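In: Quick one, structure for this:
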Amino acid sequence: MILTQDHRLVSLQAENEDLRLRLSRAESELGAARRESREHDRDRKPIRRAMRGSEDVYRMIVESAVDYAIIATDLDGTITTWNEAAEEILGWSELQIVGRPIETIFTPGDVQNGIHLKEMRLSLTDGQARDQRWHMKANGSRFFASSEMMPLYDDDDEAVGYIKILRDRTREILAEKELKTSRERLQLALDASAIVGTFDWDVESDIIWADIRFASVFGLPPETAEIGASLEAFVEGIHPDDRERVTEKIRSACETGEPFIEEYRTIDADGRLRWIFCRGRCFLDENKKPVRFPGAIVDITAEKERTLRQAGLLRLGDDLLKEMEPNEYAMNALRILGETLDVSRVGYASVSRDGRTATIVNEWTADDVEALRGDFDLEKFGEEFRFALGGGLVTINDMATDTRTAAHAERFAEISVRSLVNITVIERGELKMIFYVHDDRPRPWSSDDIAFIREILSRAWTYTRRRRAELALVETETRLRLAHEAAEIGTFDYDIVNGKLIWDARCRAMFGIFGGENVTYDDTFVNGVHPEDRERVTAAVDATLDPNKAADYDIVYRTVGLEDGVVRHVQAKGQTLIENGKTVRFVGAVRDITEEKLAEERQSLLTRELQHRVKNTLAMVTAIANQTIRRATNTEDGLEAFTGRIAALSKAHDILVETSWTSAPIAEVVERTLVIHHPGRAERLVWSGPQIMLTARQALALSLALHELATNATKYGALSNEDGKVEIRWTLKSRRPDGQGMSFEWRESGGPPVKEPERRGFGSRLIKQSLAAEFGGELELHYRPDGLVCAMDATLGD
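Out: Below is the predicted model:
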């Protein structure tokens, strides 16, 4: 067996002590006789020789120990021996330290408290004094050591000094402290962010270790998280409708090693439905066999509930447009409220004039829940509860524990009510109506729950009490937008005392940092915030760090990537730790919401563009109406002309809508504009030419011009008889400095003889002005005897 140096020291000390005991026994047994004395001398000599040999070996070990500082002192604590390890660990040479007091290596605080003196006393009384504490080095720095002090004895067993053995454990202590701090930082970050819990599945042994929060979400007791449980136990906590899908996804992740990313529902320890976002990954061994599957879950219940609430409001708004009967609308509102909140019963009751009796008017119930009918004596539910109804709002999380209902909890249990929300209508000081939401489970009602209940009931009440006159107001109420996904979350930890800022990789990415360099509050965080947001953000941080204000840190701001220069939108939430009235730490989470912000900007741009298009179209319609009506010979002709021109404009709009108002094919513009003039004249109204894309304004101008030409041909030209014909042709010409050239020609033949009109009407002006203006070319109308020719030499632009 090979002994370490500290074990060898202990062994030699034991051997030395044994020799001393043997010598003592020998001396007590020898008599005063010479023979006995000679025998006594013969017995003592080998023992003393053994002791001297043991002490020589002991000294050799002391001098050769490299990991242990071994220091000897006299009874006054003056250092007499100092090995090389002591010189290496503490920094003083033997020449520098021998003769100085042992208190030199103790910290000033320990010297003031007399720790070195206590160690010497304790070593004399107990044989040894063990300790772990900080000590001083020659350069003034400190190190942490475990030490043991023992007394030194002479040949007469008299204490002559002390020996102190130290081992430097600074690295171990700092590593332990750093590990503890890291764990604490991670826990604080998890608490501040939306992460609910973490898990680690040993696939081979089928044991999942998780934290308490993770187990609770799946309806398992806390001890299960500590001792571990099988995958099946956790799968049982998944909502039945999601269980098969999630199980299949887990199996697939174990086979492929691909990331597991899923949203699904669970039933927590309180029986409540929860939505979670889970992300993990299965690690495979060299044989592609699943070994370990760690991950984390994020509670997105609040976001899902907001989504469901908005969907409920949207459904209610849609019902408003269906012009339902008031009672049908009210029933629908109750059903939406009950299904969205996942409660057992929703309804409303009228209250008698004396305030003693409530009569059920309308109600929705979940499956297998008995409906309430008829009259109910409110006094049976307790005077305190009845009095509370006069306040307008009553919320009770558990009937059995709330002081207002505990005495009559059995009455509520008879109608399957364990928690409730009551909103009452008070008119002229009298209770008139009770809106109620019941659940057969204990339930903490949040402010969002109350707001949603109020919103639904307010809409239903408005419809039934104020009829359709006020439905428009309900229709225009603000609709909540669907909550964004579970975005990936970054964490930050700001040690205020030491000025140390720690960001994880996601947080760094949101500030455009992709390396591992250190980050600081001023140089990294403040400089990374967009200049226009910097003052607002720093003010919010200062308010959060102020222990007297204790402001919430929930802010949205922009960042400018320090390495990539990319502008990002970030939502940040955090909390502070306060000790002795001072803020010592600031931790939290950040989320990239750039896509949401960009979507808002795109929507605003689209709205402005739509407004611009509508205004332009209305201006065009107004101009056509003014010119048509003013130049019409009679009302009928004016109305007919106006209707035709609007129809042509509408056809062009249809094409532009299909192409998002960017461009329109010329062939489709021609075909759709002339379709109303086309029936029975397919062989007489023909067109041809290459595929050319027109701008929105060009498409509108050409559509109006073609309509005027076709209308004129139908009334007076080639299409007014049975033999006439119209040919439309367009061709591309050579490219010009300002764009691509094009020619367009409308040619009539076979119709009545044509004469140039003495007066040009609005149609002719519309053709020449609109085409010339939008195509940037020249247009000519030739009134030839054999038929009208409209020729345009245009530039399409780029």
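In: From now on I want contacts and neighbour counts done on CA atoms only, so please keep to that.
Out: Noted.
In: Would you mark the buried spots in the one helix or strand Arg506 maps to?
Out: Using DSSP states H and E, Arg506 sits within helix 505-510. Within helix 505-510, the residues scored as buried using 16 or more other Cα atoms under 10 Å are 506-510.
In: now do stretch 456-466
Out: 456-457, 459-464.
In: mind listing which of the residues you listed are in helices?
Out: Members of the buried residues of stretch 456-466 lying in helices (criterion: DSSP state H): 456-457, 459-464.
In: out of these, who's nearest Met51?
Out: Nearest to Met51, judged by Cα to Cα, of these is Ile456 at 96.0 Å.
In: got the contact list for that closest one?
Out: By Cα atoms under 8 Å, 6 or more residues apart in numbering, Ile456 lies in contact with 313, 333, 337.
In: Ok, Gln571 next?
Out: 554-557, 590-593.
In: Helix, strand, or coil at it?
Out: Following DSSP: H, G, I helix; E, B strand; the rest coil, Gln571 is assigned to strand.
In: Tell me how many other residues crowd the closest residue to it other than its chain neighbours.
Out: Spatial nearest neighbour of Gln571, excluding adjacent residues (Cα to Cα, 6 or more residues apart in numbering): Val556 at 4.4 Å. The tally of other residues near Val556 (other Cα atoms under 10 Å) stands at 16.
In: please give me the structure for this one as well, since I'd like to look at both together:
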Amino acid sequence: MAPQGLGILAGGGELGALMRQRDWAATPLGDPSTWPQSLRSALSTCLNSRAVSAIYWGPEFYLLYNEAYRPFLGSRHPWALGRTMQEVWPTLWQSLTTAARQVHETGEGVVAEDQRLLMERDGGLDETFWTYSFAPIRDETGKVAGIFLTALSTTERNLAERRQAFRLSLDERLRDLAAPAPILAEMSRSLGLHLGVGEVAYADVEPDGAFATITQAWTDDGAPRSAALVQNGCHRLDDYGPALVAELRRGRIVAIPDVRQDPRTCAAETLAALDRISVAALLNVPLMKAGQMVAILAVHHATPRAWTRGEIALVGEVVARSWDAVERVRAEAALRVSEERLQLALGASGMVGLFDWHIPEDLLYPDERFARVFGVDAARAANGVPHAEFVQAMHPDDRLRVQAAIGRAVETGEPYDVEYRVLQPDGGSRWLHVRGRCLRNAAGEPMRFPGTAVDIHARKLAEERQALLSREVDHRAKNALAVVQAALRLTRAPDLPSYVKAITGRVAALARAQTMLANEAWAGADLRTMLAAEMDAFMIRGPEGAPRATLDGPAVALPAGAAQPLAIVAHELATNAMKHGALSTAAGRVTVRWTRDDEPLGTLRLRWAETGGPPILSEPARRGFGSRVLAGVVHGQLGGSLLLTWHETGLVCDISLPLARIAGIPASDLAM
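Out: Okay, the predicted model is just below:
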């Protein structure tokens, strides 16, 4: 039976049942029969909400919460029920108390978007992001007695975007580096700047496992620290804590937020060694090969610093990726040396395809492999084959160039060194690199022309692929820049902060469309996927648990040239709805429906309809910046039609786009 005063708390799942069974009289909140009606009503709403919801009651901010809130407490549940905010979230207390007190003092709600909060739970620290609102709960006298929290976790999206941006940036910087030292230097610099730490140092562990030599170090002020304190940057590992080093030798990542408080580093001699290199917090990642520690990546900070689980995982990943890059360039260097030695050996031994042209008889004597490349039977090759037959087997585009090189070699005696293609029976061709020299008799007359041939077909194909890739990358980069230029030209704002916020949102929309196009090899983008990506930040569920936005329409493959401009359109409409339209209120909804003609690239008709927002009494007297952007993109770039209708129930936007026409125009032209 529910305690007196909690009979109204129906539902709420397991948490509701737990609250009804709890002995509240033994808590600071007291017997439920003494609770004000405002608290009981708010608690009933909280328990039956599907959104992450909680109540902070009284000036002490006693916590009550629902099922959706419970997972974020970890092992603190059910202990947290009825505890103060400061007890439950000691690391968040300073971040949240200002906003909470503001609600109590002013009686006005507070809304935060994508706020970064460090949450300590289950023995670790997590970096989280939240969009939340604090709404006042008034008692029977009208005084603010508590706070109603509604929250949406945006952690996964924020961390994923940030990690992906960092990975892409680091991969881009490492891609063109061809030696281990620059790779490790760039890895240290990028990681240090991303984490905002004082030092990142890479050290090779000596074979005896007792010493490590720093080979690369980055510091936030450019002043050498760890590497400069000892000769040649060599450190005795156990000086920095035998227990710490023992964990590293077992392949474990060690993260210490405060070396003075950790038993592995708090010994006086260890602290003295760490003080010499200005280390108050550290994050060390060992690199293991065949069970042995061969290197250490050390992240240092001069003041105590909490390390989140996400940061620890990222550092470990970066070390692995950087080492893979180091291994790659080392393997490539070894391969180059091996290939050079092989070519020298083959050239010296004459085992790469040989020929001997007897000039007076005009007969060429090839070895078996050289003859096979030119389609000459081995039996005929032994008796000599007319030189003209080999010339005729060359690719027509190369023939005159090769004959000119042969003529110069015979006439002047200069070395013969030429690359050309040989026609093959399957209709293709094969690249050869041929070298030779004309030999003369005592009278100076040309007599013989021996030489060697190397098959370079694979290299030539690789060069062609590389050239094609370079042209494609250049083309895509120009297209992307052109689209960004268009966004810059279309954006207007009354001041610099507004301009920065507007253009940042639009460029982010372009980036998301760019990613979708890249994933589809630039063949196009799915309309629903694109719209869902742009609406993701606005897909907040309403009080009844229904989605705030609905997407309805058939599968439509957008041409590559339409994806980024249309992403800008969706971004502008969603942003306007959040600021002024349906998504600015709890009851507001957005419905996006579209149809397409029967043809695969027919006319796309899309309707954006808002309901439940602030009533619209009349059409706006003047068009805002967003309206001009919509018109510029739909009319100017995509050649479509746009109709904005302001109903009392909300904005309706009708868009018609000629997909067939757009598909025939390069993306760069559409962007201009």
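In: TM between them?
Out: Superposed pair, TM-score by TM-score structural alignment, normalised by the length of structure 2: 0.43. Supporting alignment: 339 aligned residues with a Cα RMSD of 4.3 Å.
In: and the strand or helix carrying Ala189 of structure 1, what does it pack onto?
Out: Ala189 of structure 1 is part of helix 170-192 when elements are defined by DSSP H and E. Using 3 or more Cα pairs under 8 Å, 6 or more residues apart in numbering; DSSP states H and E, the elements in contact with helix 170-192 of structure 1 are strand 142-153, strand 489-495, strand 567-579, strand 582-592.
In: let's see 7 Å
Out: Judged by 3 or more Cα pairs under 7 Å, 6 or more residues apart in numbering; DSSP states H and E, helix 170-192 of structure 1 is in contact with strand 142-153, strand 582-592.
In: Contacts for the helix or strand that comes right after it, please.
Out: Using DSSP H and E, the next helix or strand after helix 170-192 of structure 1 towards the C-terminus is strand 195-202. Here strand 195-202 of structure 1 makes contact (Cα atoms under 7 Å, 6 or more residues apart in numbering) with 207-211, 213-214, 291-299.
In: Now do strand 195-202 of structure 1 and helix 170-192, the angle between them.
Out: Angle of strand 195-202 of structure 1 versus helix 170-192, following axes from the mean of the first three to the mean of the last three Cα atoms, to 10 degrees, is 120 degrees.
In: one step back: list the buried residues in the helix holding Ala189 of structure 1.
Out: So for helix 170-192 of structure 1, counting by 16+ other Cα under 10 Å, buried means 170, 185-186, 188-192.
In: Save these as a markdown table, and put in distance to Gln112 of structure 1 too.
Out: What follows is the buried residues of helix 170-192 of structure 1, written out as a markdown table (distance: Cα to Cα, whole Å):
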| residue | distance to Gln112 of structure 1 |
| --- | --- |
| Thr170 | 23 |
| Arg185 | 35 |
| Leu186 | 38 |
| Leu188 | 38 |
| Ala189 | 41 |
| Leu190 | 43 |
| Asp191 | 42 |
| Ala192 | 43 |
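In: which element is Ala543 of structure 1 on?
Out: Per DSSP H and E, Ala543 of structure 1 falls inside helix 531-545.
In: Name the residues of that helix that are buried.
Out: Buried residues in helix 531-545 of structure 1 (16+ other Cα under 10 Å): 534, 537, 540-541, 543-545.
In: hmm, back to that, and of the buried residues of stretch 456-466 of structure 1, the nearest to Leu577 of structure 1?
Out: Nearest to Leu577 of structure 1 among these, counting by Cα to Cα, is Ile456 at 39.7 Å.
In: do you know how far the closest one is from Glu475 of structure 1?
Out: 12 Å (Cα to Cα, to the nearest Å).
In: ditto for Gln13 of structure 1
Out: On the measure of Cα to Cα, Gln13 of structure 1 and Glu475 of structure 1 end up 93 Å apart.
In: again, but for Thr81 of structure 1
Out: Relative to Glu475 of structure 1, and taking Cα to Cα, Thr81 of structure 1 is found at 93 Å.
In: same thing with Lys164 of structure 1?
Out: Taking Cα to Cα, one finds Lys164 of structure 1 at 86 Å from Glu475 of structure 1.
In: I'd say Leu702 of structure 1 and Ala772 touch.
Out: No - the pair Leu702 of structure 1 and Ala772 does not pass the contact test of Cα atoms under 7 Å, sitting 10.1 Å apart.
In: Between the two, point out the one with more neighbours.
Out: Between Leu702 of structure 1 and Ala772, counted using other Cα under 10 Å, Leu702 has the larger neighbour count: 24 against 20.
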